[in-house]
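> sequence plus predicted model, see below.
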Amino acid sequence: MTHAAVSGRWSYRAFLMRTPFAFAFLAMMLCMPSAVAFLAQGGSHSPGLTVAAVLVLLALVPVLRVHLRYDILGGFLLFLVIHFFVARQIALTSTGRFAGSLMVIVLLFVAATYYAQWLIRLTPQVMDRAVRYLAWFLVAVTILAVVRLQPLGGGIWEKPTFPFTEPSHFAAVFTPVLLALCSRPGGRQRFVWLGVGLLTGALLQNLTVLVGVMLVVVITAPIWQFCIVLVVVVAAATQIDLTYYLSRLDFSVQTQNLSSLVYLQGLDFIQQSFARTWGWGVGFQQLGFTPLHSPATLVIYSLNSGSFLNLQDGGFVAAKALSELGVFGAVLIGVMTIAAVRAALILRRSALTGNPIDPRRRFCLAITAGYLIDIYVRGVGYFSATTMFLGIAIFALSAMRKANVVDTWQSPGTARSPKS
């Protein structure tokens, strides 16, 4: 290899580690899946996630050398294959859809491994700035959605929030980014960002966004800040029409709200899957193909101009995992919930005591804790940006633990006082 080639390779590698690229790479991975669905006017995020994974490999394979854990990948695929072929004996399944999903998993596993290795090679300063730029980018997305400045073709979506097809998908990304910022030591900055989060939820008029912001408040705010936020929310509630929000909290059999009906449909899918398969599940990626019926499905069909909603993703990740993987899905959801709660406790300790956390580790912990929104509130299935980033976070946290990364870096301008 010539000296010029070596020099060019190192220049390219240095470019990958700079703040502008770090911000763009984070934004690409978090937004590409939904953006492709938005522009293609499709419901699945899988094509966009596949495109993002290919871009990751094209960017990183030439300069990074990683150790791929084929044992983990092989073991996981073997479990899915065994589970699926047992499910075939007790439920109607689609082998083609299952096989295609396995190929996507292999691609995403490799891309997530490379992405995690890139992330942990960033300096703390670059990661800290990139996350802040990402937060302001999402604020700009909110402003453009409020003034209805959206790409052509966005009119088919009820509340387009480009690059997201709806505010709920925006919430799944916004929550962990907001959490990463608000869990930093420094009461003043936290208070400002919590205010930005509440204002974002109010402007987008979306319950999932507000639930995400309140999750961040519970995790990061000391009692006095929590009380102030609560007073502000209550005061605002007395001045606005709450019909929109209350209708989404109506889970009675008479509800006519589509969001509530989708949630009820997901719960019915869990119950029917367990009853029909004796707790085994209908098989990986089979929701929407295996005939499961819910009274809510028929109401959705009549209210939504003869179209079904969320038959394949269940409305939230827990509904999909439990319906498809049965008791194994319940174990998986339990493990993810425990991991999310542990991550939330670590972030809260840092926010309240001022203990520093490396920005790379903080962002990964925020992704893990923020995934509670996908699990229990609103998710788009396994092949989503946030699920992909959960895998990246797991790989990155494991690598940083093995490398003994010490949490000594402190963001400039943040306070260490436990009173903050």
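The structure has been received and is ready for your questions.
> going by C-alpha atoms from here, please, whenever you check contacts or count neighbours.
OK.
> dump the residue contacts of residue 358.
Going by C-alpha atoms under 8 Å, 6 or more residues apart in numbering, residue 358 touches 124, 406, 407, 408, 409, 410.
> got a winner among these for most neighbours?
residue 410 (20 neighbours; other C-alpha atoms under 10 Å).
> on that earlier part again, pick the one among the contacts of residue 358 closest to residue 363.
Nearest to residue 363 among these: residue 124, at 10.8 Å, using C-alpha to C-alpha.
> surely that closest one touches residue 409?
Yes: in this structure, residue 124 is within contact of residue 409 by C-alpha atoms under 8 Å, at 7.1 Å.
> what's the burial count for residue 230?
14.
> I misspoke; the intended subject was residue 164.
There are 27 residues near residue 164, going by other C-alpha under 10 Å.
> once you drop chain neighbours, what's closest to it?
Closest residue to residue 164 apart from its sequence neighbours, by C-alpha to C-alpha, 6 or more residues apart in numbering: residue 34 at 5.1 Å.
> please compare the first structure with the one that follows:
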Amino acid sequence: MKINTNAFYLSIIAGIMIFLPSMLMILFHQSSFTLGIVASSIVIICAYCLVSRKRATLERKTYSLLLSIVFLSLFLLLHFIIVYYFPASGIFPPDVPKFIISFCFIMICTVAAFITKIVIDDTLEHEVHIALRIILYILIFNALISISKIDFFNSGLAKPTFLFQEPSHFALVCAPLLMYFSFTNIKSPLRLSLLLLFGLWGGYIQNFTMILAVLLAYLITTKSLLPSFFIIILMSIPVYIFIESDFFSYYRDRLDLAGDSQNLSSLVLLQGWENSFLTLRKSLLGVGFQQYGTSTLYGDISEKIYSMLHIYINTFDAGSTAPKIIGEFGIFGIVLVLTYLWGWWKIFKLVRRNRFTGSKKFLLFSSVYLSSFLEFFVRGAGYFTPSMFFFIVSVMYFISNNKFKKRVCHEVNY
């Protein structure tokens, strides 16, 4: 039997990039995904060079993508040079070695993302779908195992999540797959069963990110958007206001975004935005790539967290990705975030219009892009995460297929 090397390699890419970084965090007590993501990217690049027999060619549709990569590289370099040689008053000097190492890392990850995009382009749609189903089965198994709350790897964490360091990391990986399989099972009861399974998991574990991932997948893929939105709001109001219990107090505290909140998750999210805009007031250009937490200013919320824990937490990842971008790139960061939101709205409208007829690849990349909203505004862990890696792949897809409106084709039934 002939084995499709692209489908086989795609399964390897998905498995390595989704599970290896988190496992390395757990086993080696790392505080971020960075080393795991870079190691996974190197494995992907090396494996592609060894496995792929396709002759490297430069297709016309990849010109814009390669130009975008070159422009991004030059932007990161020039921006850092400017903020280094023309520092704003009151801003801590940037960490040059950290920038150099991070720049090399992001280039490695970009090459791996480019390869991933090529592999998906060259893989048949039903083979992509099969690879995603395998990953989904593993994630369901992970969810069921983690319900036991057994710390299999002696991580010492409050909420051990088996192959993932914490529930939020697990939720960010699940989010695009929940949305994708909601699209591909739009008329099947499996859609609601899948969302219910992960929704109940999020409720039992008490993870707000997973609850939002399920709600986002449901709302974006539902047939009637507005009625579904109002039904969720009407169901949530009495639970939020009238039901008093320890179980629901977690969600009330999590939704408290006031500066006097005692909930650490809410404070971390607010801390990211406060430190970002404090820095923006001092430096309109920001502090440079990967300098958040090193050169950015600390506000009252950071000091409140320190008074509670006697340590500063989440000072390098900003709690979510959008404030990190703004803090590091200033007004350019605001433009980048607005561009992201504009792209999100365009893809949202397009995928809603074609959710019954879009190709599986289009639905996959749309799901990855739309679900990244959680990482940008709810719970982020920096640029080097599994979900951000696949977000970069999705951006590459839409850049290289800039006429993707015309490429949305009739979905093949398998």
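That came through, no problem. Predicted model only: the values in this text are computed from it and were never measured.
> please work out the TM-score for the two chains.
Taking TM-score structural alignment, normalised by the length of structure 2 as the basis, the two superposed chains have a TM-score of 0.87; 394 aligned residues with a C-alpha RMSD of 2.6 Å.
> ok, back up a step: identify the contacts common to residue 124 and residue 409 of structure 1.
358, 359.
> could you measure from the residue most central in space within structure 1 over to residue 205 of structure 1?
Centroid-nearest residue in structure 1, with C-alpha atoms, centre = their mean: residue 386, separated by 2.6 Å. Applying C-alpha to C-alpha, to the nearest Å, the value for residue 386 of structure 1 to residue 205 of structure 1 is 22 Å.
> re earlier: just the contacts of residue 358 of structure 1: which are in helices?
Among the contacts of residue 358 of structure 1, the members found in helices (DSSP state H) are residue 124.
> pick the one among the contacts of residue 358 of structure 1 closest to residue 340 of structure 1.
Out of the contacts of residue 358 of structure 1, the member with the shortest distance to residue 340 of structure 1 (by C-alpha to C-alpha) is residue 407, at 19.5 Å.
> can I assume residue 148 of structure 2 sits in a strand?
No: using DSSP: H, G, I helix; E, B strand; the rest coil, the secondary structure at residue 148 of structure 2 is coil, not a strand.
> what's the neighbour count on it?
The number of residues near residue 148 of structure 2, taken as other C-alpha under 10 Å, comes to 12.
> cool, residue 251 of structure 2 as well?
Residue 251 of structure 2 has 17 nearby residues by other C-alpha under 10 Å.
> likewise for residue 15 of structure 2?
When neighbours are defined as other C-alpha under 10 Å, residue 15 of structure 2 has 17 of them.
> now the residue mapped onto it from structure 1. Nearest residue, chain neighbours left out?
Under the alignment (TM-score structural alignment), residue 15 of structure 2 maps onto residue 27 of structure 1. Nearest residue to residue 27 of structure 1, sequence neighbours excluded (C-alpha to C-alpha, 6+ apart): residue 134, at 6.6 Å.
> now residue 158 of structure 1
Spatially, and ignoring its direct neighbours in sequence, residue 158 of structure 1 is nearest to residue 166 (7.3 Å; C-alpha to C-alpha, 6+ apart).
> so who does that neighbour touch?
Applying C-alpha under 8 Å, 6+ apart to residue 166 of structure 1 gives the contacts 157, 158, 159, 160.
> where does the second one land in three-state SS?
Taken by three-state DSSP, the conformation at residue 158 of structure 1 corresponds to coil.
> so what's the residue count around the nearest residue to residue 127 of structure 2 once chain neighbours are set aside?
Nearest non-adjacent residue to residue 127 of structure 2, counting by C-alpha to C-alpha, 6+ apart: residue 7, 5.8 Å away. Using other C-alpha under 10 Å, residue 7 of structure 2 is surrounded by 22 other residues.
> could you look up the SS state of residue 7 of structure 2?
Three-state assignment for residue 7 of structure 2 (three-state DSSP): helix.
> check contacts around it.
By C-alpha under 8 Å, 6+ apart, residue 7 of structure 2 lies in contact with 123, 124, 127, 128, 131.
> that one and residue 307 of structure 2, how far apart?
Residue 7 of structure 2 sits 52 Å away from residue 307 of structure 2, going by C-alpha to C-alpha.
> do the same with residue 83 of structure 2
32 Å.
> what's the answer for residue 224 of structure 2, then?
47 Å.
> in the stretch 51-200 of structure 2, which spans are strands?
Assigned by DSSP state E, counting those that start in this stretch, the stretch 51-200 of structure 2 shows no strands.
> I meant the stretch 201-350 of structure 2, not that one.
Remark: no strands are assigned in the stretch 201-350 of structure 2 by DSSP E, counting those that start in this stretch.
> what about the helices in it?
Ranges of helices within the stretch 201-350 of structure 2 are 208-221, 225-241, 246-254, 264-282, 300-309, 321-353, based on DSSP state H, counting those that start in this stretch.
> format these as CSV; extra columns: distance to residue 76 of structure 2.
Shown next, in CSV, are those (distance: least, C-alpha to C-alpha, whole Å):
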stretch, distance to residue 76 of structure 2
helix 208-221, 30
helix 225-241, 39
helix 246-254, 35
helix 264-282, 18
helix 300-309, 27
helix 321-353, 9
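> out of these, the one nearest residue 64 of structure 2 is which?
helix 321-353 (16.7 Å).
> whereabouts in structure 1 does that closest one align?
By TM-score structural alignment, helix 321-353 of structure 2 lines up with residues 317-349 in structure 1.
> in the matching stretch, what's buried?
317-330, 332-333, 336-337, 339-341, 343-349 (16 or more other C-alpha atoms under 10 Å).
> how much does that stretch stray from structure 2?
Here the mean offset of stretch 317-349 of structure 1 against structure 2 after fitting is 1.3 Å, by mean C-alpha distance after the TM-score superposition for structure 1.
> next: stretch 101-117 of structure 1.
For stretch 101-117 of structure 1, the mean distance to aligned residues of structure 2 following superposition is 1.0 Å (mean C-alpha distance after the TM-score superposition for structure 1).
> pull out the buried residues from that stretch.
Within stretch 101-117 of structure 1, the residues scored as buried using 16+ other C-alpha under 10 Å are 101-102, 104-105, 108-117.
> mind checking how far the equivalent of residue 252 of structure 1 over in structure 2 is from residue 265 of structure 2?
Mapped onto structure 2 by TM-score structural alignment, residue 252 of structure 1 lines up with residue 258. From residue 258 of structure 2 across to residue 265 of structure 2, the span is 12 Å (C-alpha to C-alpha).
> the two: which is more packed in?
Per other C-alpha under 10 Å, whichever of residue 258 of structure 2 and residue 265 has more neighbours is residue 265, with 19 against 11.
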